[in-house]
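Below is the sequence, then the predicted model.
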Amino acid sequence: MIKADYHVHSAFSRDSQTPMADQVKRAVELGFQELCFAEHVDYGIAVDPSEDAPIVYLSGQPMVNVDYPTYFATLASLRQEYADRIRIRGGLEFGVQVETIPQFEKLYHAYEDQLDFILLSCHQAEGKGFWTGEFQEGRTQQEYNEGYYDAIYHVMQNYKDYNILAHLDLIVRYDPAGVYPFAKIRDHVAAVLELAIADGKGIEINTSSWRYHLPDTQPSRDILKLYKDLGGKIITIGSDGHTTSQLGAHYEEAAAILRDEIGFDAIYTFEKGKPCGHKL
């Protein structure tokens, strides 16, 4: 079975202080054959370093996106240094809102030839973060759960330059009322998954669920099963690791769940946006 962590952050993401070289070195130590960086880009709440725009601070953290030229130059250097030990892929995690789609389209086409992989995330809607609780405020649990999936769906209808839906039930991490029953949200989730499958996109199993002490995988087993039952095949495993201690965590457990509980027979890696299946 291939070991390929497809959701890794480094100091190029505003919420990580870990040098990219340290993440690569740790992946080699852990026996990974492939590693894909997916640094945060969140237009609407964060600005590019080159933008002449005021920087917003949340919890003392500057909301700044990736320094793209330095990012791709560092990737190139590390690929050369580690060429005989590990495959290093370059990706970005796009936190897209409907109103920020034009910015992401421009960014993607500017660096398309240097990108292997794009994660599509929903970290906020209406400019309101889920992790801050701002989106949930003033809404019932039903309203903010349905609103979360509807926000993802509306983005997917209008934005196609991505490969994988990241941590699909992210709202679970930040739901003050606990986990919303799957049966009540199933149709909203199914709409998202059906559109992803129709567009040739995939989902990930994000192993940060263990460190967040969530009661289930992320996305949940119910969502993983629904994706497979609907005909979905493309799936990646990602640690969402921001430190060397998080990188690759619970990889084998996640692979076993996909294979033995859900029934997937392959996981995927990407090169220049093209998926490649590997037997589980």
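Arrived safely.

CA only for contacts and neighbour counts going forward, please
Fine.

which residues sit in contact with the most centrally placed residue in the chain?
Centre of the chain computed as the mean C-alpha position; nearest residue by Cα atoms, centre = their mean is Ala166, 3.3 Å away. Ala166 makes contact with Leu119, Leu120, Ser121, Ile203, Glu204, Ile205, Asn206, according to Cα atoms under 8 Å, 6 or more residues apart in numbering.

What segments of the stretch 1-150 of the chain are helices?
Ranges of helices within the stretch 1-150 of the chain are 20-29, 68-81, 101-111, 141-158, based on DSSP state H, counting those that start in this stretch.

alright, now check it against this:
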Amino acid sequence: MKTDYHLHTAYSDDSIYPLEDLVKDAIQLGLKEICVTDHVDYGVKYDRDDPNRPKDAVLNVDYPAYFDELEKLQQVYGSQITIKKGLEFGVQLHTVDAFERLFETYPLDFVLLSIHQIDDLEFWTQDFQKGRSQKEYNEHYYSYLYDVMSRFSHYSVLSHLDLIVRYDKQGRYPFEQVKPLLEKILKKVIADGKGIEVNTSSFQYGLDDLMPSRDILRLYHDLGGTIITIGSDAHTKQYVGNQIEDVKQELKSMGFTHFHTFEAMKPIAHEL
């Protein structure tokens, strides 16, 4: 079954891709199930009804419009494709309460847990890395992720687990140096009944490995991890479904036997 479990549309601040166009394109590409996972990043972005938001604020998803359109598209295209309701939560320690409230407000099938910023400092601008050595910002990133996981449990999988690699101007930090932190993270993922994502944007960005890396994926497998989703992180038609079938074969060669979809936050296994 062809799926894509990480997709963005015009409801995300960084995309202008109409949601219905995504659905039509996914059908044309032969996908049987998709999960739309538009961005929410409290701390650096604001909800539309927040009375304290600045005039030039970057906005989170327009939740009522988003879920209303998803439900309408499920009705219109349901005989051709399964459309699941998701969001990508860019959680920080000081925004956990806001995400708790959001999760309780809307019915979701799937939640990606991402770390996009720390203390409202962005990775892509290098504000987070500034003044820190490569060792310091890599170790802080993984330690912070563990702390967030320890305080926030309303998620399905960890998204692009080693995202910091994409923004590391000094190159890939050695796996062995952060392996103890990664092992701690993955053991908690497994113990909590959660999973991880393979994010195929690594191909789009020309990275030298999968995301997360093959070393991380092998470690997850060796520790007994089984729940895994695959998503393109597409923000435009060009990358919908990108390399997902190839990644399935890679996972199979590592010893994984299944990939997963979700319904009402419950994983559903499918043979690779």
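Ah, there it is. All values derive from a computational prediction rather than experimental measurement.

picking up where we left off before, could you measure the residue nearest to the centre of the first structure against Arg139 of the first structure, distance?
Here Ala166 of the first structure is placed at a distance of 24 Å from Arg139 of the first structure (Cα to Cα, to the nearest Å).

can you confirm Leu193 of the first structure is in a helix?
Yes: the secondary structure assignment for Leu193 of the first structure places it in a helix, going by DSSP: H, G, I helix; E, B strand; the rest coil.

Hmm, it is touching Lys225, no?
No: with contacts counted by Cα atoms under 8 Å, Leu193 of the first structure stays clear of Lys225, the gap being 11.1 Å.

Give me the more crowded residue out of the two.
Leu193 (26 against 17; other Cα atoms under 10 Å).

For the more buried one, give me its contacts.
Taking Cα under 8 Å, 6+ apart, we find Leu193 of the first structure in contact with Tyr227, Leu230, Gly232.

contacting residues for the last one?
Think Gly232 of the first structure. Shown here is Gly232 of the first structure, whose contacts under the criterion Cα under 8 Å, 6+ apart are Leu193, Ile197, Gly202.

What's the match for it in the second structure?
Under the alignment (TM-score structural alignment), Gly232 of the first structure maps onto Gly225 of the second structure.

how about the nearest residue to whatever residue of the second structure lines up with Lys128 of the first structure, chain neighbours excluded?
Counting by TM-score structural alignment, Lys128 of the first structure corresponds to Leu121 in the second structure. If the residues on either side of it in the chain are set aside, Leu121 of the second structure comes closest to Phe128, at 5.0 Å by Cα to Cα, 6 or more residues apart in numbering.

Hmm, the one you found is touching Glu122, no?
Yes: Phe128 of the second structure is within contact range of Glu122, at 5.7 Å (criterion: Cα under 8 Å).

Which one of the helices of the stretch 1-150 of the first structure lies nearest to His250 of the first structure?
Nearest of these to His250 of the first structure, taken as Cα to Cα: helix 20-29 at 13.4 Å.

Comparing that closest one with the second structure, how large is the average distance?
Following superposition, helix 20-29 of the first structure is found to deviate from the second structure by 0.6 Å on average (mean Cα distance after the TM-score superposition for the first structure).

circling back: now, which of the contacts of Ala166 of the first structure sits nearest Pro69 of the first structure?
Leu119 (19.4 Å).

Map the closest one onto the second structure.
When the second structure is aligned by TM-score structural alignment, the residue opposite Leu119 of the first structure is Leu112.

and the gap between the closest residue to its match other than its chain neighbours and Ile115 of the second structure?
Using Cα to Cα, 6+ apart and skipping the chain neighbours, the partner closest in space to Leu112 of the second structure is Glu88 (4.6 Å). As judged by Cα to Cα, Glu88 of the second structure and Ile115 of the second structure stand 10 Å apart.
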